[in-house]
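Peer 1: Only the shape, not the letters, is given here:
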């Protein structure tokens, strides 16, 4: 897979390193000469250019990329880059970094963003996930499909403790994808029984979240 990353700061370089280690081809683009540090990510291609300019993206051969990641520290730039990548170069997947939470609502289909990554929101979700038992915590939003990755830790009082997964009347738009139990990641096999303290991961529609929370951890 060929991936272009706009923004060769600490975030862009870290993402590039991970992708290269996983066998992908990465191009880092930055308009600041001081950010072009080929020794920092030796396996990447580098381009000194402004990724907000059409000519720069043409030079980067963006039309041959599978993914465009906008990882600059400027939300306006990340939106412009995502929009150009999607509308002018038909890049199949765009990922936009959200620097300021107040701008998160902009990072959607209208600006060509397939996946928005908001570090403040993600950190807050991880804090909630670590301390909340019996509360549904939204970890990630898939904007194109209006679905979310959510987590709920089974409380002791849940009526479904000891119930086989196949016997649970799950909401139709909620899919159990994994169970975290102690230090293990378990598949949601039909005959597996739910236990107190299980961390359940779901992909679910937004309007099914309340029914899911009520089913697994009813209040009162």
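Peer 2: Yep, that arrived. Keep in mind that what you see is a predicted model, and the values were worked out from it rather than measured.

Peer 1: When you work out contacts or count neighbours from here on, use the C-alpha atoms and nothing else.
Peer 2: OK.

Peer 1: Tell me where the protein has helices.
Peer 2: 10-21, 54-59, 75-87, 119-131, 209-216 (DSSP state H).

Peer 1: Now do the contacts for residue 116.
Peer 2: Residue 116 sits next to 95, 96, 97, 98, 104, 107, 108, 143 when contact means Cα atoms under 8 Å, 6 or more residues apart in numbering.

Peer 1: circling back to that earlier point, could you say which of the helices of the chain is packed most deeply?
Peer 2: Scoring these by mean neighbour count under mean count of other Cα atoms under 10 Å gives helix 75-87 as the most buried, with a mean of 22.

Peer 1: so what's residue 147 up against?
Peer 2: Under the criterion of Cα under 8 Å, 6+ apart, the contact list for residue 147 reads 141, 203, 204, 205, 206.

Peer 1: what about the fourth one, how many neighbours?
Peer 2: The burial metric for residue 205, expressed as a neighbour count using other Cα atoms under 10 Å, is 20.

Peer 1: From residue 105, how far off is the closest residue to it other than its chain neighbours?
Peer 2: Here the nearest residue to residue 205 in space, its sequence neighbours aside, is residue 147; by Cα to Cα, 6 or more residues apart in numbering that works out to 4.4 Å. Residue 147 is 16 Å from residue 105, where distance means Cα to Cα, to the nearest Å.

Peer 1: Alongside the first one, take a look at this:
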């Protein structure tokens, strides 16, 4: 798949590197050419110097027909403008923006643009959102029996309890991140679109996790 990344800071460089190593076609945009030094020497993607919300720059980067666009520069306004241009003008299906202000994140999520905040799981969530197939495991205990996984609920689970979602894979919901804020959910917490849910699950189910979750709630 072809992925356009705006911003070559720490998150942008890590994201570009992981996607490139996974065999995807990656183009990185940054207004400062020195920023590309964060990319490894073996980086096989392309770099474009310019403002990531400039349409000529986006065309040069190959946004037409791109599979995904990630706006992860250091500016909230630049990120959301670029994300909206990618979504509304070029029709890119998977668009995500990094937002520093958690208060703004809620507004942008309501516009239909998923966001990530400046938290440790930012790169991981970006990878999972863009590729929809990367491993969800973020931690595993020393015995290998229990894994902590991060999942974004498919539409079929929206409006159902996190307890039901966790129970479908024999696990427990231990944390919920919504609009950049993390908390411990209770038994009645309902899943919303673009939530990031951390589940403690038996490691034996990890390989089949995506397939199980996509089936949705079991019929009564």
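Peer 2: Now that the structure is in, tell me what you want to look at. Quick caveat: nothing in here was measured; it's all calculated off a predicted structure.

Peer 1: quick one on the thing from earlier: which residue in the second structure lines up with the residue nearest to residue 205 of the first structure?
Peer 2: Residue correspondence to the second structure (TM-score structural alignment): residue 147 of the first structure is matched to residue 158.

Peer 1: What's the separation between its match and residue 92 of the second structure?
Peer 2: 23 Å.

Peer 1: same deal with residue 74 of the second structure?
Peer 2: Relative to residue 92 of the second structure, residue 74 of the second structure is positioned 22 Å away (Cα to Cα).

Peer 1: same deal with residue 178 of the second structure?
Peer 2: The gap separating residue 178 of the second structure from residue 92 of the second structure is 23 Å, by Cα to Cα.

Peer 1: neighbour-wise, which of these two wins?
Peer 2: Comparing residue 178 of the second structure with residue 92 by other Cα under 10 Å, the one with more neighbours is residue 178, at 22 against 19.

Peer 1: The more buried one matches what in the first structure?
Peer 2: Checking TM-score structural alignment: residue 178 of the second structure goes with nothing.

Peer 1: wait, residue 178 of the second structure sits on residue 198?
Peer 2: No - checked against Cα atoms under 8 Å, the pair residue 178 of the second structure and residue 198 is beyond contact range at 11.5 Å.

Peer 1: if we go to the second structure, which of the contacts of residue 116 of the first structure are intact?
Peer 2: Among the contacts of residue 116 of the first structure, the ones still in contact in the second structure (both residues aligned by TM-score structural alignment, their matches' Cα atoms under 8 Å) are 95, 96, 97, 98, 104, 107, 108.

Peer 1: need the strands for the second structure, in chain order.
Peer 2: Secondary structure of the second structure by DSSP state E: the strands cover 2-6, 25-30, 46-49, 68-71, 94-98, 115-116, 137-140, 146-151, 172-178, 181-183, 196-202.

Peer 1: so which of the ones you listed comes closest to residue 84 of the second structure?
Peer 2: Smallest distance to residue 84 of the second structure across these (Cα to Cα): 8.3 Å, for strand 94-98.

Peer 1: Format the contacts of residue 147 of the first structure as JSON lines; extra columns: distance to residue 131 of the first structure.
Peer 2: JSON lines is the format used below for these (distance: Cα to Cα, whole Å):
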{"residue": "141", "distance to residue 131 of the first structure": "21"}
{"residue": "203", "distance to residue 131 of the first structure": "21"}
{"residue": "204", "distance to residue 131 of the first structure": "22"}
{"residue": "205", "distance to residue 131 of the first structure": "24"}
{"residue": "206", "distance to residue 131 of the first structure": "22"}
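
Peer 1: Just among the residues you listed, which is most surrounded?
Peer 2: With neighbours defined as other Cα under 10 Å, the most crowded of the contacts of residue 147 of the first structure is residue 204; it has 23 neighbours.

Peer 1: which ones are touching the residue nearest to that one when sequence neighbours are not counted?
Peer 2: Setting aside the residues directly before and after it, residue 204 of the first structure is nearest to residue 174 in space (Cα to Cα, 6+ apart), at 4.2 Å. Residues in contact with residue 174 of the first structure, defined by Cα under 8 Å, 6+ apart, are 202, 203, 204, 205, 208, 209, 212.

Peer 1: Contacts only, for the second one.
Peer 2: Going by Cα under 8 Å, 6+ apart, residue 203 of the first structure touches 147, 148, 149, 150, 174, 175, 176, 177.

Peer 1: Can you tell me which of those residues lies closest to residue 13 of the first structure?
Peer 2: Distances from those to residue 13 of the first structure were compared by Cα to Cα; the smallest belongs to residue 149, at 26.3 Å.

Peer 1: May I see the kept ones among the contacts of residue 116 of the first structure organised as CSV, with neighbour count and distance to residue 77 of the first structure added?
Peer 2: Output for these, formatted as CSV (neighbours: other Cα atoms under 10 Å; distance: Cα to Cα, whole Å):
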residue, neighbour count, distance to residue 77 of the first structure
95, 21, 13
96, 28, 10
97, 24, 10
98, 27, 11
104, 17, 14
107, 24, 12
108, 19, 14
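
Peer 1: Can you say which two of those are spatially most distant?
Peer 2: Distances among these were taken as Cα to Cα; the most separated pair is 95 and 104, at 12.7 Å.
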